[in-house]
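>>> Sequence plus predicted model, see below.
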Amino acid sequence: MGNGELGIGEISRSPARDYIHNGPPPAVRAVNNPGDEAELLVRFCKSAAREFRLGINACAVIVPTESAGTKIAGQLSYLGLEAHFMSSKDLDLNKQGVKVITLKAAKGLEFPIVAIAGFLDATYPTIPKGTPEDEITEILARDRRTLFVGMTRAMRALLVIVPASNSSLLLEKFDSQLWNLGNRE
């Protein structure tokens, strides 16, 4: 065995790494209607792209449903920000403009700038009436994990947009020590 080679059973002792977050804290903002949501998304994407000296192609909007994604992509394009909804089967990361994808399609991807939006039209998560309490707990835990995965897709900037009339347990109780809560009304 030569110098520097590890024998069977030996353990590589690499130095511990410290990861230091040095970007802006993730932000949460509340909106009352889809128009306000779209305008906030346009401002956020343009501002973050400029701040980090990236093109608008570095932005992704992650949504709970395909329906919400289609609507948001249309609204952003109408406001002059090129945006495309992409399902997981037609995902094209090289396409110009903002990528609008579902939470499930975002798994395993990363984007420098991420906004989580699209919760205005429907209750998230959807829990059918009469669902037993233990199943509700499991649905909430599963969807909380899915939402967390969506949040962790952001490399530099993250914005979460919640409905002002929030009634979801998943979209409330953001800790002001960890999040930029701004003016949520």
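Received, thanks. If you're wondering where the values come from, they're calculated on a predicted model, not measured in any experiment. Residues are numbered from 1 along each chain as shown.
>>> When you work out contacts or count neighbours from here on, use the C-alpha atoms and nothing else.
Noted.
>>> now Phe111, nearest residue through space, not along the chain?
Ala154 (5.4 Å; C-alpha to C-alpha, 6 or more residues apart in numbering).
>>> wait, that neighbour sits on Pro112?
Yes - at 5.6 Å, Ala154 counts as touching Pro112 under the criterion of C-alpha atoms under 8 Å.
>>> Second structure follows, compare the two:
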Amino acid sequence: MTFNMGDVAPISRQPFPALTAPQAVAYASLADVEAMAKEAARRHIRTPQYLLIPISFAVIVWSITAHDDPIAALVVAVCFLPIYAGLWFLIAPRTIVPTFSALLAGDCTSASYTFAASFDATSMDIATHEVSITRMQYHSIKHLYILNTVVLVRADARVLFVFPRALLSPETVNRLRTAGVRIHS
């Protein structure tokens, strides 16, 4: 991966005019963005909210078959649930990866992408590809998942945000912890 953490270009060459002094800049190729999207999708389907889908489906199947024959319900649960769960963990990342790619890459398709971040005492600004800047208040972040190459943010109302891990320094992680953000590594 081609991340350069902390490299700040001179103001005349600053890729993000709205972030006049980004504290971290990361560069990623298209392959890096796709790898980050796959990693984020794998982690996302393991979150408790997402696991409710196969579990609720199993409960529905159980309730349908349990009224007729409890032995048949047990057979369905024992045989079908592991198959369904296995298929779920194989298929779900493939259907979610395009969503996370869009979150990382935006509408543009290019060979390389630039990300920048600026942090203060109460919020962080993440800029992507000269196009959009997202401000996240620390108090609105519920969970922050730090993975190998990407950070997955779950905020109020199940809003998801994804950005490269290279933008987070250890000092920023400590600042987020003191602000009350639940951080999962």
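Good, I have the coordinates. Keep in mind the model is a prediction, meaning the values are calculated, not measured.
>>> Structural similarity score between the chains, please.
For this chain pair, the superposition-based TM-score is 0.27 by TM-score structural alignment, normalised by the length of the first structure; 90 aligned residues with a C-alpha RMSD of 5.7 Å.
>>> between Ala154 and Pro112 of the first structure, who's got more neighbours?
Ala154 (21 against 18; other C-alpha atoms under 10 Å).
>>> Contact partners for the more buried one?
110-114 (C-alpha atoms under 8 Å, 6 or more residues apart in numbering).
>>> any idea how far it lies from Glu135 of the first structure?
30 Å (C-alpha to C-alpha, to the nearest Å).
>>> now Asp143 of the first structure
In terms of C-alpha to C-alpha, Asp143 of the first structure sits 12 Å off from Glu135 of the first structure.
>>> Mind checking which of those two has more residues around it?
Asp143 (17 against 11).
>>> residues of the helix or strand in which Gly69 of the first structure is found that come out buried?
Using DSSP states H and E, the element containing Gly69 of the first structure is helix 66-78. Within helix 66-78 of the first structure, the residues scored as buried using 16 or more other C-alpha atoms under 10 Å are 66, 68-70, 72-77.
>>> Tell me the helices and strands packed up against it.
Applying 3 or more C-alpha pairs under 8 Å, 6 or more residues apart in numbering; DSSP states H and E, we find helix 66-78 of the first structure packed against helix 34-51, strand 83-85, strand 98-102.
>>> by contact count, what packs against the last one?
Contacts of strand 98-102 of the first structure with other secondary structure elements, assessed using 3+ C-alpha pairs under 8 Å, 6+ apart, are made with strand 59-63, helix 66-78, strand 83-85.
>>> continuing past that strand, what's the next helix or strand?
Trace forward from strand 98-102 of the first structure with DSSP H and E and the next one is helix 103-106.
>>> tell me what that following helix is packed against?
strand 59-63, helix 133-151.
>>> out of those, which comes closest to Ala49 of the first structure?
Across these, Ala49 of the first structure has its closest neighbour in strand 59-63 (7.5 Å, C-alpha to C-alpha).
>>> And that closest one, what's buried?
So strand 59-63 of the first structure, judged by 16+ other C-alpha under 10 Å, has buried residues 59-63.
>>> Can you list the neighbours in contact with it?
Contacts for strand 59-63 of the first structure (C-alpha under 8 Å, 6+ apart): 45, 49, 69, 97-103, 106, 111-119, 150.
>>> let's see 6 Å
69, 98-103, 113-118 (C-alpha atoms under 6 Å, 6 or more residues apart in numbering).
>>> could you check the angle helix 66-78 makes with it?
150 degrees (axes from the mean of the first three to the mean of the last three C-alpha atoms, to 10 degrees).
>>> ok, back up a step: could you single out the most deeply buried of the helices and strands packed on helix 103-106 of the first structure?
strand 59-63 (a mean of 28; mean count of other C-alpha atoms under 10 Å).
>>> So which elements touch the longest helix anywhere in the second structure?
The helix that spans the most residues within the second structure, counting by DSSP state H, is helix 70-105. Secondary-structure packing of helix 70-105 of the second structure (3 or more C-alpha pairs under 6 Å, 6 or more residues apart in numbering; DSSP states H and E): helix 30-44, helix 48-66.
>>> helices or strands next to the shortest one in the packing?
Secondary-structure packing of helix 30-44 of the second structure (3+ C-alpha pairs under 6 Å, 6+ apart): helix 70-105.
>>> Swap in 8 Å and give it another go.
helix 70-105, strand 150-155.
>>> can I get the ones you listed in TSV with distance to Thr128 of the second structure?
Below are those laid out as TSV (distance: least, C-alpha to C-alpha, whole Å):
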stretch	distance to Thr128 of the second structure
helix 70-105	8
strand 150-155	14
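>>> and of the ones you listed, who's closest to Ala117 of the second structure?
strand 150-155 (12.7 Å).
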